[in-house]
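**Student:** what's the 3D shape of this:
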Amino acid sequence: MSPLPPLTTIAADLVSAADYRRYARQRLDENALAYLEGGAADELTCQANLQVWQDWALLPRMLRDLRGGHSRCRLLGDELQHPILLAPVAYQRLFHAEGELATAMAAGVMGGAAVLSSFASTRLEEVAEVAQGPLWFQLYWQGDGPRSLALAERAAAAGYRALVLTVDAPVSGVRNREQRAGFQLPEGIRAVNVDQALSLPELQPGQSAVFDGLLALAPRWAEVAWLCRHSPLPVLLKGILHPQDAQLALQAGAAGVIVSNHGGRVLDSQLPAPKMLPAMRQAVGSEALLLVDGGIRRGSDVLKAIALGADAVLIGRPYVHALATAGALGVAHLLKLLREELEASMALCGCRELADISPEVLLRVRDL
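**Tutor:** Alright, predicted model coming up:
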């Protein structure tokens, strides 16, 4: 990474998420960029995640009384100043020396929440000590119930408010960009919260490393139900795209689901998550918590997500670009920009608060 210039020299040029990406690309080495920017295979899903938000146009409304408007929301009992959460991103010290400490601090200062990755490069307790807002902990199944529950209990003891079980990556995506770059973690950066290697089954001749190896340790619906019963924290399932899976998640005891394709990093050619939002909301009903991520770069994208059925959204790569550019200050500033964009979009569409946002503010571009 190249040294950061004084913020005063670039501050006037940082007015959108795209600006932070431009500066981050100048500062990160090819190894870190391959990990951050890359997706699975031909990265078709990565591209679709960005394009999909342009499939809907906003229909503004005029002359409504919007005095006292706001973008506050309540998630799992916590009131947030805006519905933009920081998604779990692994190994954040790849991008800035303060890593997860900086992003958690920025999220809280800006009245929001952050989700810490299982593969964080900072101990979850240290992150909780500096956080000034709610933290959720993202869990990858640790091979069996007791080890997974122990990590959940550790997070609860540190003050985390929810458990986000990621279910869409039982095997890693084939990420060609990382392969070409020869990606490897630099010395001193590792997943400090899950430092025990899982013991994979010994394969017999003719067995598959995927189906008989990694998937032998992957959870199924019975394990999800067990975790929901025993977890000290409410559990959300992240990586759900099928409405029937969303219903199964609630039946297993989940508090909600996060509609996601893992940022296009696992399975290429997947549907972008927003395409499934209306069907997902219909499947889970009006009371279940429903979040979405993938390709959100503007506050107007957040408004569209809520109009399609989401309660809140998560962002990933954009805040890491801000982290790489300007540390905690950059992440806080990005959240400020996105919140202001969201509230301006709400006002221009005649929505005084998030509950006023409905499908009526959207038109499909192809229908125009």
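
**Student:** C-alpha from now on. contacts and neighbour counts both.
**Tutor:** OK.

**Student:** you'd agree residue 291 is in a helix?
**Tutor:** No - applying DSSP: H, G, I helix; E, B strand; the rest coil, one finds residue 291 to be strand, outside a helix.

**Student:** now it: how far from residue 8?
**Tutor:** 36 Å (C-alpha to C-alpha, to the nearest Å).

**Student:** for the two, indicate the residue with more neighbours.
**Tutor:** residue 291 (25 against 8; other C-alpha atoms under 10 Å).

**Student:** the more buried one touches residue 273, doesn't it?
**Tutor:** No - using C-alpha atoms under 8 Å, residue 291 makes no contact with residue 273, being 10.1 Å away.

**Student:** what residue lies at the spatial centre of this protein?
**Tutor:** residue 87 (2.6 Å; C-alpha atoms, centre = their mean).

**Student:** now the common contact residues for residue 291 and residue 273.
**Tutor:** Taking C-alpha atoms under 8 Å, 6 or more residues apart in numbering as the criterion, residue 291 and residue 273 both touch residue 259.

**Student:** against residue 349, how distant is residue 63?
**Tutor:** Residue 63 is 10 Å from residue 349, by C-alpha to C-alpha.

**Student:** neighbour-wise, which of the two wins?
**Tutor:** For residue 63 versus residue 349, the count of surrounding residues by other C-alpha under 10 Å is larger for residue 349: 21 against 7.

**Student:** so the more buried one versus residue 358, what's the distance?
**Tutor:** 10 Å.

**Student:** for the comparison step, fold the sequence that follows:
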Amino acid sequence: MSYGNHVQLKVYKEQEQAVVPVSYEELEAAAKEKLEASPYYYVAASAGAEVTAKSNQEAFNQWKIVPRMLRDTTNRDLSVELFGQTLPYPVLCAPVGVQSIVHPEGEIASARAAASVGVPFISSTASTHSLEKVAAAGEDGLKWFQLYWSSDREIAASMVKRAENAGYRAIVVTLDTPMMGWREKDIENAYLPFLMGQGIGNYLEDPVFCSRLAKPPQEDLIGAVTQWSQVFGNPGLTWEDLQFIRMQTSLPILLKGILHPEDAKLAIEYGMDGIIVSNHGGRQVDGAISAIEALPEICEVVNGEIPVLMDSGIRRGADIIKAVALGAKAVLVGRPYIYGLALAGDAGVKQVLRNLIADLDLTLALSGRTSVRELDKSLLRKM
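**Tutor:** This is a model prediction of the structure:
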């Protein structure tokens, strides 16, 4: 029995009680009801008028699936190969920082849940819990580390080396956040959790960062927060700087935040191992192109030389089908699992991921395909 059928049978036969709502819209609404306004909007809101955030989802609707009939889809294979490893599903947990604002265990609970489902977890530089603690929580699950490149390059190098030592299997360098975008709700609420000591766990346990402090963080947290505010982000980075990170690790390096095909070409030229097409869920540049719009052209210029992944707007199985059919090797999911975390901790994350994968599996079968590797643009029509 394939994944989606197994989940359906478990729910119907055992009358399993959902720990979180199944639909994304109800999931988000329940999280909004539970959380205080400031942390909820820190997760849910985006830059400016949130035009890009809305278009991330709306743009999926321009692509329609055209199912094929009378094809034996009894057995399905959702697995994909990435950097020499087999992923059971083309789904990863996107790097989301400051998860402690929605649940005390934060990234630890999410990493534990992801590992239990078999979904790789991408741990953020902006985690409240250190990358070592997150790695331990994820046990044998596949983990990648996302780097916000500090203006102090030795801190960036230290974090990359720590990640490799802790068992992370790839480095994701986020390019679109050399500074934070104009997020109206966060401004309105005067809410930046980093200034309260949340989301800086990787800094507080980093030997290079701590060497820059007059006193250890446990003695002077305010001083550590002040130092963090001075080194987070690096608007001076150029393509030539990528060689510095390459020199720090033997792990594959992916660039996250690529939307322009010329930047995709440069990623290959500068020896990067992968691309993540993303507009940061609409949180950085309001009015930017949606990720799914940018994906086909980027895949065309990359032409299979390196893997292309995608995030920003993935909410259901059909979204994953469309992204993979348009050339993505896999997708990253962010807000949905964070809402699951807010509502029910690791059990909530686990159920959100399980439901998403079951939806993917059933949609694949009902589209007349038996493997995600069979998906291509012939399955879709643009309206």
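
**Student:** TM between them?
**Tutor:** The TM-score (TM-score structural alignment, normalised by the length of structure 1) is 0.89; 345 aligned residues with a C-alpha RMSD of 2.2 Å.

**Student:** you'd agree the residue nearest to the centre of structure 1 is up against residue 118?
**Tutor:** No - in this structure, residue 87 of structure 1 is not within contact of residue 118 by C-alpha under 8 Å, at 11.8 Å.

**Student:** from the chain's centroid, how far away is stretch 39-52 of structure 2?
**Tutor:** Between the centre of stretch 39-52 of structure 2 and the centre of its chain there are 16 Å (C-alpha atoms, centre = their mean, to the nearest Å).

**Student:** with stretch 76-95 of structure 2 instead?
**Tutor:** Worked out by C-alpha atoms, centre = their mean, stretch 76-95 of structure 2 lies 13 Å from the chain centre.

**Student:** so it matches what in structure 1?
**Tutor:** Aligning stretch 76-95 of structure 2 against structure 1 (TM-score structural alignment) gives residues 69-88.

**Student:** in the matching stretch, which residues are buried?
**Tutor:** Neighbour-count burial for stretch 69-88 of structure 1 flags 70-71, 73, 79-88 (criterion: 16 or more other C-alpha atoms under 10 Å).

**Student:** so what touches that stretch?
**Tutor:** Contacts for stretch 69-88 of structure 1 (C-alpha under 8 Å, 6+ apart): 107, 110-117, 134, 138, 289, 293, 302, 311-316, 319, 335, 339, 342-343, 351-354.

**Student:** buried subset of those?
**Tutor:** Applying 16+ other C-alpha under 10 Å to these flags 107, 110-117, 134, 138, 289, 293, 302, 311-316, 319, 335, 339, 342-343, 351-354 as buried.

**Student:** of those, which belong to helices?
**Tutor:** 107, 302, 319, 335, 339, 342, 343 (DSSP state H).

**Student:** if we can go back for a sec, mind putting the buried residues of stretch 69-88 of structure 1 in JSON lines, secondary structure and distance to residue 188 of structure 1 included?
**Tutor:** Converted to JSON lines, those look like this (DSSP: H, G, I helix; E, B strand; the rest coil; distance: C-alpha to C-alpha, whole Å):
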{"residue": "70", "secondary structure": "coil", "distance to residue 188 of structure 1": "43"}
{"residue": "71", "secondary structure": "coil", "distance to residue 188 of structure 1": "40"}
{"residue": "73", "secondary structure": "strand", "distance to residue 188 of structure 1": "38"}
{"residue": "79", "secondary structure": "strand", "distance to residue 188 of structure 1": "37"}
{"residue": "80", "secondary structure": "strand", "distance to residue 188 of structure 1": "34"}
{"residue": "81", "secondary structure": "coil", "distance to residue 188 of structure 1": "36"}
{"residue": "82", "secondary structure": "coil", "distance to residue 188 of structure 1": "35"}
{"residue": "83", "secondary structure": "coil", "distance to residue 188 of structure 1": "34"}
{"residue": "84", "secondary structure": "strand", "distance to residue 188 of structure 1": "31"}
{"residue": "85", "secondary structure": "strand", "distance to residue 188 of structure 1": "28"}
{"residue": "86", "secondary structure": "strand", "distance to residue 188 of structure 1": "24"}
{"residue": "87", "secondary structure": "coil", "distance to residue 188 of structure 1": "23"}
{"residue": "88", "secondary structure": "coil", "distance to residue 188 of structure 1": "20"}
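
**Student:** with distance to residue 29 of structure 1 added, can I get the residues you listed in JSON lines?
**Tutor:** As requested, the buried residues of stretch 69-88 of structure 1 are exported to JSON lines (distance: C-alpha to C-alpha, whole Å):
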{"residue": "70", "distance to residue 29 of structure 1": "40"}
{"residue": "71", "distance to residue 29 of structure 1": "37"}
{"residue": "73", "distance to residue 29 of structure 1": "38"}
{"residue": "79", "distance to residue 29 of structure 1": "38"}
{"residue": "80", "distance to residue 29 of structure 1": "35"}
{"residue": "81", "distance to residue 29 of structure 1": "35"}
{"residue": "82", "distance to residue 29 of structure 1": "33"}
{"residue": "83", "distance to residue 29 of structure 1": "32"}
{"residue": "84", "distance to residue 29 of structure 1": "28"}
{"residue": "85", "distance to residue 29 of structure 1": "27"}
{"residue": "86", "distance to residue 29 of structure 1": "23"}
{"residue": "87", "distance to residue 29 of structure 1": "23"}
{"residue": "88", "distance to residue 29 of structure 1": "21"}
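
**Student:** which one of these is nearest residue 183 of structure 1?
**Tutor:** Closest approach to residue 183 of structure 1 among those (C-alpha to C-alpha): residue 88, at 19.7 Å.

**Student:** state the distance from that closest one to residue 220 of structure 1.
**Tutor:** If you go by C-alpha to C-alpha, the gap between residue 88 of structure 1 and residue 220 of structure 1 works out to 22 Å.

**Student:** no further queries at this time; thank you.
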